[in-house]
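> just coords:
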């Protein structure tokens, strides 16, 4: 996957239509952390990184991206 963590988080936020507070609760982190990541500061705890990856996978399970031909 070529997406950075802020892109993954933004995609979750858009698809689920969640606030930063809701995202933070789902990820087990704080709203300021979510705000920093959405703002492009990709450095976060490994546990937050893993939670974002897992939530992204759960949100987009079953969706297949078109392969360029």
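Sure thing, it's come through. Quantities reported herein were computed from a predicted structural model and do not represent experimental measurements.

> CA only for contacts and neighbour counts going forward, please
Fine.

> Okay, buried residues for the longest helix anywhere in the chain please.
Longest helix in the chain, counting residues (DSSP state H): helix 46-59. Buried residues in helix 46-59, defined by neighbour count with 16 or more other C-alpha atoms under 10 Å: 48-49, 51-53, 55-56.

> Presented hereafter is structure B, for comparison with structure A:
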């Protein structure tokens, strides 16, 4: 996967239509942390990174269209 953590979080936010507060609650972090990540400051705890990856997989797995063969 070549997406950065900010992109993953933006995709989750758009797909679920969640606020930053709701995202923070789902990820077990704070709203300011979510805000920093959304604004391109990708430096976060590994636990937050893993939570974002897992949530993205759960809610956005079919987000990208498969390439035709």
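Everything's here; your move. Just so we're clear, the structure is a prediction, and the values are computed from it rather than from any experiment.

> related to what we said a few turns ago, which residue range of structure 2 does the longest helix of structure 1 align onto?
Counting by TM-score structural alignment, helix 46-59 of structure 1 lines up with residues 46-59 of structure 2.

> what's in contact with that stretch?
The contact list for stretch 46-59 of structure 2, computed with C-alpha atoms under 8 Å, 6 or more residues apart in numbering, reads 5, 8-9, 11-12, 15-16, 27-29.

> mean per-residue distance, it to structure 1?
Its aligned residues in structure 1 lie a mean 0.1 Å from stretch 46-59 of structure 2 after superposition (mean C-alpha distance after the TM-score superposition for structure 1).
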